[in-house]
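Asker: Below is the sequence, then the predicted model.
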Amino acid sequence: MIRKEKVLICYNEPASIYENYLGKSSEKQEEKIDLSENEFVAQIDNIKTALGKNFENVDVLSIGKNIPLALTKMKKASPNIIFNFVEAIDGNANYESYIAGIFELLQIEYTGNKALTLGNCLNKSRTKQVLQSFGIKTPNYLLAYLNKKIEEKKFKLNFPVILKLGKEDASIGISEFSVAYDFNSMNTQLNFLFKNYKQDVLIEEYIKGREINAAILGNRILPLSEITFKNLPNNLPKIVTYEAKWSEASVYYKNTVPVCPAKLDEKTKIKIERMALDAFYAMDCRDYARVDFRLSKNNTPYVIEVNPNPDISKDSGFVRSAAAAGITYDEVLYRLAEFALKRNDNDIQTAFEAQEAVENSY
């Protein structure tokens, strides 16, 4: 049965703000382009088609830096819910949470995670502080403030370490040079990140072990997935780099192979699932998220990332986990829309219609 509610798919116009996305020196043209955003735009038609199987009215709105124009178009569309795929504005990921905040202020229900959750999860050190306060294992770390030198004698973390941008996602800035085995190589990469990305850097003890992804839909854990690095050259650290996600011609892309369901003993599987849900609720997630883990040599899981509103394109890890649970791509999208509609059940009238009714009463 086709539903009558109006669905507006909102996504951000692709934009690049860095001269380098790879996290290493390169002369490749792709280093200056945010491939993650371009990849998503190619999925919009698939998403609209899938939602159109269940909803009569599905529109699409791309949001750029002209926010007043976007609001005007939003008002014209007058949606019951917004399918929120906005991950940045004008290439700046910090604005992801701001847009969700605008939806909230306009009292338009939207899919996925709330503004506060999006902002907290983007901030890697804040995420780790919250996880630690809940007793959830995460690797030891320190936050290196922009252009502030670290004194070697005061450095307390155990090598190797991994360096990550403090407020970025999609593996931007992550390369084989992100794993440092001594203070000098760490300092070299740290200065590279400071120079190219102009932000604080998270330095974290590197867990040399298996990488496990836990996808959560609603409050349900989907089958766990593992990123395997079996054929990756031995001189490269086994991590999910920017190239591994977005650069099809790269060694990393060709040799990071997902396996779902992950082959884990029952005890470890249950422990990861419980920790994933704990992290989901600690960060106040809703609707869907992906929690990433590294397993130490003794199979101790450590949360390394909480990803609200993860990639749900057809070939994404999240959709792969859903498929392993018998949930199709179309069903994933419908369930997310349904979560938002249920929150909106008490007021089927859209926010813009309500505003117009008030204005017309004078």
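Answerer: Nice, thanks for sending it over.
Asker: Please make it C-alpha for all contacts and neighbour counts, starting now.
Answerer: Will do.
Asker: Once you drop chain neighbours, what's closest to residue 114?
Answerer: Distances taken as Cα to Cα, 6 or more residues apart in numbering put residue 100 closest to residue 114, at 6.5 Å, once the chain neighbours are dropped.
Asker: before we move on, what about residue 228?
Answerer: residue 257 (5.1 Å).
Asker: who's in contact with that neighbour?
Answerer: 227-229 (Cα atoms under 8 Å, 6 or more residues apart in numbering).
Asker: Over to residue 168?
Answerer: Residue 168 is in contact with 93, 122-123, counting by Cα under 8 Å, 6+ apart.
Asker: Return the closest of those residues with respect to residue 358.
Answerer: Nearest to residue 358 among the contacts of residue 168: residue 93, at 35.1 Å, using Cα to Cα.
Asker: from what I can see that closest one touches residue 99, true?
Answerer: No - in this structure residue 93 lies outside contact range of residue 99 using Cα atoms under 8 Å: 10.6 Å.
Asker: Overlap in contacts, these two.
Answerer: In contact with both residue 93 and residue 99: no residue, using Cα under 8 Å, 6+ apart.
Asker: Could you count how many residues lie near residue 333?
Answerer: For residue 333, the count of nearby residues is 19 (other Cα atoms under 10 Å).
Asker: Would you map the strands across the stretch 201-350 of the chain?
Answerer: 201-205, 211-217, 220-221, 225-228, 257-259, 288-295, 301-308 (DSSP state E, counting those that start in this stretch).
Asker: Pull the contacting residues for the residue nearest to residue 202 when sequence neighbours are not counted.
Answerer: Nearest residue to residue 202 in three dimensions, chain neighbours excluded: residue 143, at 4.7 Å (Cα to Cα, 6+ apart). Each residue near residue 143 by Cα under 8 Å, 6+ apart is listed here: 125, 166, 200-203.
Asker: Can you give me the distance of residue 76 to residue 351?
Answerer: 12 Å (Cα to Cα, to the nearest Å).
Asker: actually residue 13, not the one I wrote
Answerer: 24 Å.
Asker: do the same with residue 65
Answerer: Counting by Cα to Cα - residue 65 and residue 351 are separated by 23 Å.
Asker: So the two - more neighbours on which side?
Answerer: residue 351 (21 against 13).
Asker: dump the residue contacts of the more buried one.
Answerer: Residue 351 touches 78, 80, 106-108, counting by Cα under 8 Å, 6+ apart.
Asker: Helices of this structure, start to end?
Answerer: Secondary structure of the chain (DSSP state H): helices located at 35-41, 44-52, 67-77, 96-105, 115-122, 124-133, 183-197, 242-246, 251-255, 266-282, 317-324, 329-343, 351-360.
Asker: correct me, but residue 144 touches residue 200?
Answerer: Yes - between residue 144 and residue 200 there is a contact at 5.7 Å, judged by Cα under 8 Å.
Asker: take the one below as the second:
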Amino acid sequence: MKVVILHGEVSADAGMDEKDVLVQATTVSSALTDLEYTPIILPLSLNFLTSLDAIKEIQPSFVFNIVETLAGQGSLIHMAPSLLDYLNIPYTGAGTEAMFLTSNKVLAKQRLHAAGIPTPSFFIPGRTVGSSFVEGTYIIKSVWEHASTWLDDTSIICARDLHSIHRAVLAQQNKLGMDCFAEIFIEGREFNLSLLAGERGPEVLPPAEIRFDDFPPDKTRVVDYRSKWVEDSFEYHHTPRNFNFSQEDEPLLLQLTDLATQCWHVFDLRGYARVDFRVDSTGRPWVLEVNTNPCLSPDGGFYAAVERSGLTFTQAIERIIQDMNRGS
């Protein structure tokens, strides 16, 4: 049974964050082989007609979709499920609407806010959402790009009024050449909760905390690009993933689990996902992002959570496939 593993085309000069999808494709291919499928890895380019013809020629039973970007643009991520919908070919993971809504961080936050799920208030030029402007520390993020793309120390600003935050967001947009927004920075702990589809709905895998070991007092505790992708950096080596918690953390972990499950249902997710949280000094959790196709590389958080749960990665892939045709 042939299965296409679809990923975004990766240019020769792409950064490590984009090239990682090639590792994911190989990892998924190995699991599919274990499940006695015949995997065929296929890049998706902006030449949609060529890509569509290639998929139709293969005639796969289904597509395992791991497209994260097209032409290096996260804003086109939803095109993969949209094209597969057009071809009427089953595919794994989130549908087109869920992929679009969660990948646009501003739309995702609006949906979370409307559902009563706590997410930090934010600012985009012209309006604020969630509450009135509050003086304080903000983090400027790309609206579309994930994997901590472009996040660094310059992304953290102290805003005294709307004018200063407006100016800072526009400056970052001009610098990066992409739409940005500013979000209230939650000083505190950071958690990632991976979810995997099961017969009775989503299963929340063991929660992981990202620690900021030996960070100097004047260094902002944030998982930035260097933390994820620059292997010889301080940040990369001092932000370990931790699965061991004290009994005192149990109420918090239960709350995180409940919120992650709510996110799954709010966006009508399928297969697998990851929800990222910050927990403030009072112990209140805030949802930062909902990732509908989290990294599947062996060194990624989803893979680690699967192993921690006692499942094999191949078993997780099998469950993702089983959830493929779930009704809305």
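Answerer: Okay, I see it. Just so it is clear, the structure is predicted and the values come from calculations on it, not from any experiment.
Asker: where does the TM-score land?
Answerer: TM-score for the superposed chains, counting by TM-score structural alignment, normalised by the length of the second structure: 0.90, backed by 317 aligned residues with a Cα RMSD of 2.3 Å.
Asker: hmm, back to that, who wins for most neighbours among the contacts of residue 351 of the first structure?
Answerer: residue 80 (24 neighbours).
Asker: Now check the second structure for the residue matching that residue.
Answerer: Residue correspondence, TM-score structural alignment: residue 80 of the first structure in this structure matches residue 61 in the second structure.
Asker: Surely its match is in contact with residue 2?
Answerer: Yes - Residue 61 of the second structure is within contact range of residue 2, at 5.8 Å (criterion: Cα under 8 Å).
Asker: Can you tell me how far the residue lying farthest from the centre of the second structure is from residue 42 of the second structure?
Answerer: Each residue of the second structure has a distance to the centre, and by Cα atoms, centre = their mean the biggest one is for residue 57: 31.2 Å. Residue 57 of the second structure sits 12 Å away from residue 42 of the second structure, going by Cα to Cα.
Asker: Check residue 116 of the second structure too.
Answerer: 40 Å.
Asker: out of these two, which sits in the busier spot?
Answerer: Neighbours per residue, other Cα under 10 Å: of residue 116 of the second structure and residue 42, the larger number sits with residue 42, 17 against 10.
Asker: Alignment lookup: that one to the first structure.
Answerer: Checking TM-score structural alignment: residue 42 of the second structure goes with residue 61.
Asker: Hmm, that match is touching residue 7, no?
Answerer: No - contact criterion Cα under 8 Å: residue 61 of the first structure and residue 7 do not qualify, at 10.6 Å.
Asker: Can you pull the residues that touch both of these two?
Answerer: Shared contacts of residue 61 of the first structure and residue 7, defined by Cα under 8 Å, 6+ apart, are absent.
Asker: returning to that earlier point: out of the contacts of residue 143 of the first structure, which one sits closest to residue 282 of the first structure?
Answerer: Once Cα to Cα is applied, the member of the contacts of residue 143 of the first structure that ends up nearest residue 282 of the first structure is residue 125, at 14.4 Å.
Asker: okay, now the equivalent of the closest one over in the second structure: neighbour count?
Answerer: Mapped onto the second structure by TM-score structural alignment, residue 125 of the first structure lines up with residue 106. When neighbours are defined as other Cα under 10 Å, residue 106 of the second structure has 23 of them.
Asker: what does residue 58 of the second structure give?
Answerer: Count around residue 58 of the second structure with other Cα under 10 Å applied: 12.
Asker: ok, now residue 136 of the second structure?
Answerer: Residue 136 of the second structure is flanked by 12 other residues according to other Cα under 10 Å.
Asker: OK, contacts around it?
Answerer: Contacts of residue 136 of the second structure (Cα under 8 Å, 6+ apart): 158-160, 184.
Asker: Aligned against the first structure, show me the partner of it.
Answerer: Match for residue 136 of the second structure (TM-score structural alignment): residue 159.
Asker: Now do its match against residue 195 of the first structure, distance only.
Answerer: 23 Å.
Asker: and if you look at residue 40 of the first structure?
Answerer: 28 Å.
Asker: out of these two, which sits in the busier spot?
Answerer: More crowded of residue 40 of the first structure and residue 195, by other Cα under 10 Å: residue 40, with 16 against 12.
Asker: nearest residue to the equivalent of that one over in the second structure other than its sequence neighbours?
Answerer: Aligned by TM-score structural alignment, residue 40 of the first structure pairs with residue 21 of the second structure. Distances taken as Cα to Cα, 6+ apart place residue 7 nearest to residue 21 of the second structure, at 6.9 Å, with adjacent residues excluded.
Asker: and residue 210 of the second structure, what pairs with it in the first structure?
Answerer: Taking TM-score structural alignment, residue 210 of the second structure has residue 227 as its aligned residue in the first structure.
Asker: is it true that its match touches residue 255?
Answerer: No - contact criterion Cα under 8 Å: residue 227 of the first structure and residue 255 do not qualify, at 9.6 Å.
Asker: and the two? which has more neighbours close in?
Answerer: More crowded of residue 227 of the first structure and residue 255, by other Cα under 10 Å: residue 227, with 20 against 17.
Asker: got the contact list for the residue nearest to that one when sequence neighbours are not counted?
Answerer: Nearest non-adjacent residue to residue 227 of the first structure, counting by Cα to Cα, 6+ apart: residue 258, 4.5 Å away. For residue 258 of the first structure, the contact set (Cα under 8 Å, 6+ apart) comprises 225-228, 317.
Asker: Would you mind listing the residues in contact with the residue nearest to the spatial centre of the second structure?
Answerer: Among the residues of the second structure, the one closest to the centroid is residue 291, at 3.0 Å (Cα atoms, centre = their mean). Residue 291 of the second structure makes contact with 102-103, 273-275, according to Cα under 8 Å, 6+ apart.
Asker: now do residue 126 of the first structure
Answerer: Residue 126 of the first structure neighbours (Cα under 8 Å, 6+ apart): residue 120.
Asker: correct me, but residue 193 of the first structure touches residue 172?
Answerer: No - if you go by Cα under 8 Å, residue 193 of the first structure and residue 172 don't touch, sitting 10.6 Å apart.
Asker: Give the aligned equivalent of residue 79 of the second structure in the first structure.
Answerer: Per TM-score structural alignment, residue 79 of the second structure is aligned with residue 98.
Asker: Isn't its match up against residue 118?
Answerer: No - applying Cα under 8 Å, one finds residue 98 of the first structure not in contact with residue 118, separated by 9.1 Å.
Asker: Please identify which of these two sits among more neighbours.
Answerer: residue 118 (27 against 18).
Asker: That one - nearest residue in space that isn't next to it in sequence?
Answerer: Closest to residue 118 of the first structure by Cα to Cα, 6+ apart is residue 97, at 5.3 Å.
Asker: Done for today, thanks.
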